[in-house]
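*Asks:* Using only what follows, build the 3D model:
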Amino acid sequence: MKKVKIAILGFGNVGTGVWKILLENKKEIMKRSNYEIEVAKILIKDINKKRDIIVSKEILTDNIDDIINDESIKIVVELIGGCDDAKEYMIRVMKAKKHIVTANKLVIANWSDELFKIAEKEKVLFYYEASVAGGIPIIREINESLTANRIQQIIGIINGTTNYILSKMTNDGISFDEALKEAQEKGYAEADPTSDVDGYDAVYKLAIMASLSFGTKINHDAIYREGIRNISSLDIKYAKKFGYTIKLLAIAKEESNKLELRVHPTLVPTIHPMANVNDVFNSIMIKGNAVGELMLYGRGAGDLPTGSAVVGDIISILRNNVKPSDVSDASEQSNLKEIKKSEENESKFYIRLNINNKVGVLRDVAKVFAENNISIISVTEDVRHDDYAPLAFITHKSSEKNIKNSLEKIKWLENINKIESIIRIESFN
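*Replies:* Have a look, this model is predicted:
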């Protein structure tokens, strides 16, 4: 049996998951790859740190040069996260003629064009399945299984932290702050949850999927983004009354060579499978012009699911089923596509107002909407107080521009105290 030496950069949650899988599934991996995989080096910050996993100190190092200068190491797995150091290490590793496997969505979303060009120049492989949706093989689906299709849209729950928080708010009736605290206690959310709850993590992942799916370079800064901090228990309640569940969706659609890219809280019909994706699970629905709709489901994060994707990439490199030049580089596509401005997008909307408890308020609101070619489908105002009341309603499909113009006028109406919530609705048509 042939042997191959690899190195792991970073030994946190995912790094230890990769280690466990390589040990526990050693026989299966050897059969499928025709190689015995030896972890020759692990790059860490503190060699003397106590760890739950027993690892020989001989393979631990705090110096990247010990890995780069070791010609016997053929594959390097980057799992340190972050930007600058991770990018620098990957470049140096490839220039040392070593293949790369990474789970770093931030680096891929920002510098994939540069990294793919270096990989091609150095004739090494660069795999990144674990950068999106953990254990769900979405990159491989797009690059291999769906290559005969023109992908028309991708809609997904691709952040486990926000899905856990919204699931707890929906199923247990707790507040956002309570659900976030619970997610942090269980290790699903960081002490600083900004990247997750404000939608940045989902934006980076959507940029990667959209680049591959639509054959064009995507600047993640051009993707419309909203997080879930402002979702209240009252919104959850009204969504249920209207027949919806609130999820943070990442949405990419192509029409007439223009792309619609957005990440935001969304009302999903309760009868749709996506509404029933709970806890930290992820789900991605892809629509191709030949295959129709496909839906992938699984754990989107965690040591073993993400580690599974990493080890899968290692095995793919060992099988060497593709040439380095086959690695997809969206930046070299000449067919650059325009990204629609958010005001051009169309959908139904859920809107909740705080109003004075007076007769005629709904009439005045409906009049403003009518002036902007917007009609209301459903209304509920069942929770009234002496002086004020929440007024929630659903509109017919409209452009964001018309909604924005309407609400700008509505907020100045006499009996409108505040516009509390504006959430888009996805119909999955």
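
*Asks:* can we go C-alpha only for contacts and neighbour counts from here?
*Replies:* Fine.

*Asks:* Against V124, how distant is P324?
*Replies:* When distance is defined by Cα to Cα, to the nearest Å, P324 is 6 Å away from V124.

*Asks:* If you count surrounding residues, which of the two has more?
*Replies:* For P324 and V124, the more surrounded residue by other Cα atoms under 10 Å is V124, and the numbers stand at 24 against 19.

*Asks:* Wait, a strand at that one?
*Replies:* No. Read with DSSP: H, G, I helix; E, B strand; the rest coil, V124 is coil and lies in no strand.

*Asks:* burial count for the closest residue in space to it that isn't next to it in sequence?
*Replies:* Leaving aside its chain neighbours, V124 sits nearest to H99 (5.1 Å; criterion: Cα to Cα, 6 or more residues apart in numbering). Summarising burial for H99: neighbours were counted as other Cα under 10 Å, giving 25.

*Asks:* quick one: the residue of the chain most remote from its centre and T395, what's the gap?
*Replies:* Going by Cα atoms, centre = their mean, the residue of the chain most distant from its centre is V359, 44.4 Å out. Distance of V359 to T395, given as Cα to Cα: 21 Å.

*Asks:* How about the contacts made by Y188?
*Replies:* Residues touching Y188, when contacts are defined by Cα atoms under 8 Å, 6 or more residues apart in numbering, comprise 160-161, 280.

*Asks:* rewinding a little: and the residue farthest from the centre of the chain, how far from E420?
*Replies:* Distance, V359 to E420, using Cα to Cα: 20 Å.

*Asks:* and if you look at S256?
*Replies:* 35 Å.

*Asks:* And those two? Which one has more around it.
*Replies:* For the pair S256 and E420, the greater number of neighbours falls to E420 (16 against 7), based on other Cα under 10 Å.

*Asks:* What helices and strands are in contact with the helix or strand hosting that one?
*Replies:* Following DSSP states H and E, the helix or strand that holds E420 is strand 416-425. For strand 416-425, the packing partners by 3 or more Cα pairs under 8 Å, 6 or more residues apart in numbering; DSSP states H and E come out as strand 258-269, strand 346-356.

*Asks:* Can you list the neighbours in contact with the helix or strand just after the first one?
*Replies:* In this case it means strand 258-269. Once strand 258-269 ends, the next helix or strand along the chain (criterion: DSSP H and E) is strand 281-288. For strand 281-288, the surrounding residues in contact (Cα under 8 Å, 6+ apart) are 133, 146, 149-160, 163-164, 274, 277, 293-301.

*Asks:* how about this one, so we can line them up?
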Amino acid sequence: MVQSISVGLLGLGTVGSGVVKIIENHQDRLMHQVGCPVKIKKIVVKDVNKDRDVKIDASVLTTNVDDVINDPDIDVIIEVMGGVDETRSHILDALRNKKNIVTANKDLMALYGSELLTVAAQNGCDIFYEASVAGGIPILRSLVDGLASDRITKMMGIVNGTTNFILTKMNKFGSPYDEVLAEAQQLGYAEADPTADVEGLDAARKMAILATLGFSMNIDLEDVSVKGITDITEEDLQYSKQLGYTMKLVGLANRSGDRVEVSVQPTLLPESHPLSSVNDEYNAVYVYGEAVGETMFYGPGAGSLPTATAVVSDLVGVMKNMRLGINGNSFITPQYDKQLKAASEILSKYFLRIHVKDQVGAFAKITGLFTARDVSFEKILQLPLKESDLAEIVLVTHHASLQDYEQILQQLRDLDVIYEVKSSYRIEGESV
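*Replies:* Predicted coordinates for the structure are as follows:
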């Protein structure tokens, strides 16, 4: 039986500091969970002399990653340094040195998760990554363990706190995008370069991980259709509210039979939908199972201690496996071959806002394009534009295939009575 467990950390930033605090302050809880003490032996940092908000003995700090990877006494390595290619190399070396891994690195797992999990299994090691998606929400563990007997058909969620904070402020207070982004950066919710968040890339990486686990199918990042929030206007949000919807950046993974679609895009949700009330930096994932029905997981999607809680929970899982001698046995090869839906198989309602020449017969020409593809309207708003010979038309369609809808959009842009297609958004949360 293992008498004690030694841990090495790669990184001591926001999440790493939270991990150190939890391990130090919750020793009694960890002892109760796994029956032996947990010791942080080495932490890799860029600067050992930097002031930090966590007290740590200077002898524990090192700038040399080999001091952790090659230390025979270290059982588990917690990776919270970020990055992809260099970090991947370090983790592969660590796995080949028989080190169990806990990581919060969504970018790494979205791009190289299959490879790392395979190498871990080959070397009898665990690699756990609960904190890579939705911070402190135990969504991955719920998919792998809690819903293991069910067949997941759909996962829909808000998995990026930065964009949810921005959209909440824009929705509630009518604040312009640039102003709210600046506030998010000042509060630390958004990076100096917010591209990964606001263009949907961060959420896409998380949805690739969720879809891979939920559908037991290797979903790659390039399989995720992605659109960010940078083009959303105050007018879009006002019309959305008027029609009974709330705008969110939604990650969607949907399975019909053996075929799936995975996307991240600004989406209109009915105001009554549970995800519509998820505000500020909070995350939530709505999961549909054939047996369990509908469940929702909600909580803080980021932050030092929420994310660190998920990291240390994974550490507990690794330690329990160590005590039982079963490390490396948790990886299960995906059950299904990847089959992505064609555009003709993706069905949804759509919100469309267009500026039209205010002349007789204009609306008839527009409706003719939709009628030709058997797409009907659920809601219509038509308003004159002040000091202009244009009219603004807002349409909500009934369900249409993505293929038909994209072809209609192209034909609209070519139509002589159309001045401009202003915006278009998917609508979710209502039954087909």
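
*Asks:* Quantitatively, what TM-score do the chains reach?
*Replies:* For these two chains in superposition, a TM-score of 0.96 is obtained (TM-score structural alignment, normalised by the length of the first structure); 427 aligned residues with a Cα RMSD of 1.7 Å.

*Asks:* surely the residue nearest to V124 of the first structure meets I73?
*Replies:* No. Under the contact definition of Cα atoms under 8 Å, H99 of the first structure does not touch I73, with a separation of 9.4 Å.

*Asks:* Which residue ranges of the stretch 201-350 of the first structure form helices?
*Replies:* With DSSP state H, counting those that start in this stretch applied, the stretch 201-350 of the first structure shows helices at 233-242, 303-319, listed in chain order.

*Asks:* Can you tell me which of the ones you listed is most buried?
*Replies:* Each of the helices of the stretch 201-350 of the first structure was assessed for mean neighbour count using mean count of other Cα atoms under 10 Å. The highest is helix 303-319, with a mean of 22.

*Asks:* which secondary structure elements does it contact?
*Replies:* Under the contact criterion of 3+ Cα pairs under 8 Å, 6+ apart, the helices and strands touching helix 303-319 of the first structure comprise helix 13-24, helix 26-33, strand 99-102.

*Asks:* so what does the longest one touch, helix or strand wise?
*Replies:* In other words, helix 13-24 of the first structure. helix 303-319.

*Asks:* and if you look at the shortest one?
*Replies:* Counting contacts by 3+ Cα pairs under 8 Å, 6+ apart, strand 99-102 of the first structure packs against strand 73-78, helix 84-95, strand 126-127, helix 303-319.

*Asks:* Which stretch of the second structure lines up against it?
*Replies:* Mapped onto the second structure using TM-score structural alignment, strand 99-102 of the first structure covers residues 100-103.

*Asks:* Return the distance of the matching stretch from the chain's centre.
*Replies:* Between the mean C-alpha point of stretch 100-103 of the second structure and the mean C-alpha point of its chain there is a distance of 20 Å (Cα atoms, centre = their mean, to the nearest Å).

*Asks:* Now it on the first structure. Mean distance?
*Replies:* Plainly put, stretch 100-103 of the second structure ends up 0.4 Å away from its match in the first structure on average once the two are laid over each other (mean Cα distance after the TM-score superposition for the first structure).

*Asks:* Am I right that L117 of the second structure sits in a helix?
*Replies:* Yes. Secondary structure assignment (three-state DSSP) places L117 of the second structure inside a helix.

*Asks:* For it, list the residues it contacts.
*Replies:* For L117 of the second structure, the contacting residues are 126-127, 331, by Cα under 8 Å, 6+ apart.

*Asks:* Could you rerun that using 10 Å?
*Replies:* Applying Cα atoms under 10 Å, 6 or more residues apart in numbering, one finds that L117 of the second structure lies in contact with 92, 95, 109, 123, 125-128, 328, 330-333.

*Asks:* H399 of the second structure now?
*Replies:* By Cα under 10 Å, 6+ apart, the neighbours of H399 of the second structure are 346-350, 374-378, 405, 427, 431-432.

*Asks:* of the residues you listed, buried ones?
*Replies:* Among the contacts of H399 of the second structure, the ones that count as buried by 16 or more other Cα atoms under 10 Å are 346-350, 375-377, 405, 427.

*Asks:* Could you work out the most separated pair of those residues?
*Replies:* For those, with distances taken as Cα to Cα, the pair at the greatest spread is I346 and F377 (18.0 Å).

*Asks:* Do I have it right that R299 of the first structure meets G160?
*Replies:* Yes. Contact status for R299 of the first structure versus G160: in contact at 7.8 Å, counting by Cα atoms under 10 Å.

*Asks:* Overlap in contacts, these two.
*Replies:* Common contacts of R299 of the first structure and G160, defined by Cα under 10 Å, 6+ apart, comprise 133-134, 279-283.

*Asks:* Save those residues as CSV, and put in neighbour count and distance to D113 of the first structure too.
*Replies:* Formatted as CSV, these follow (neighbours: other Cα atoms under 10 Å; distance: Cα to Cα, whole Å):
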residue, neighbour count, distance to D113 of the first structure
A133, 30, 21
G134, 29, 22
D279, 18, 34
V280, 22, 31
F281, 21, 30
N282, 26, 27
S283, 25, 27
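
*Asks:* got TSV for those, with distance to E408 of the first structure too?
*Replies:* Below are the shared contacts of R299 and G160 of the first structure laid out as TSV (distance: Cα to Cα, whole Å):
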residue	distance to E408 of the first structure
A133	38
G134	41
D279	36
V280	37
F281	37
N282	36
S283	35
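
*Asks:* out of those residues, who's nearest M209 of the first structure?
*Replies:* For the shared contacts of R299 and G160 of the first structure, the closest approach to M209 of the first structure (Cα to Cα) belongs to A133, at 10.3 Å.

*Asks:* Looks to me like the closest one is in a helix.
*Replies:* No. Using three-state DSSP, the assignment for A133 of the first structure is coil, not a helix.

*Asks:* For it, which non-adjacent residue is spatially closest?
*Replies:* Counting by Cα to Cα, 6+ apart, G300 is the residue found nearest to A133 of the first structure once chain neighbours are left out, at 4.3 Å.

*Asks:* what about the helices in the stretch 51-200 of the second structure?
*Replies:* Counting by DSSP H, counting those that start in this stretch, the stretch 51-200 of the second structure has these helices, from start to end: 66-69, 85-96, 106-122, 139-141, 161-173, 177-187, 195-198.

*Asks:* To Q242 of the second structure, which of the ones you listed lies closest?
*Replies:* helix 161-173 (12.0 Å).

*Asks:* what about that closest one, how far off from the first structure?
*Replies:* With mean Cα distance after the TM-score superposition for the first structure, helix 161-173 of the second structure averages 0.7 Å from its match.
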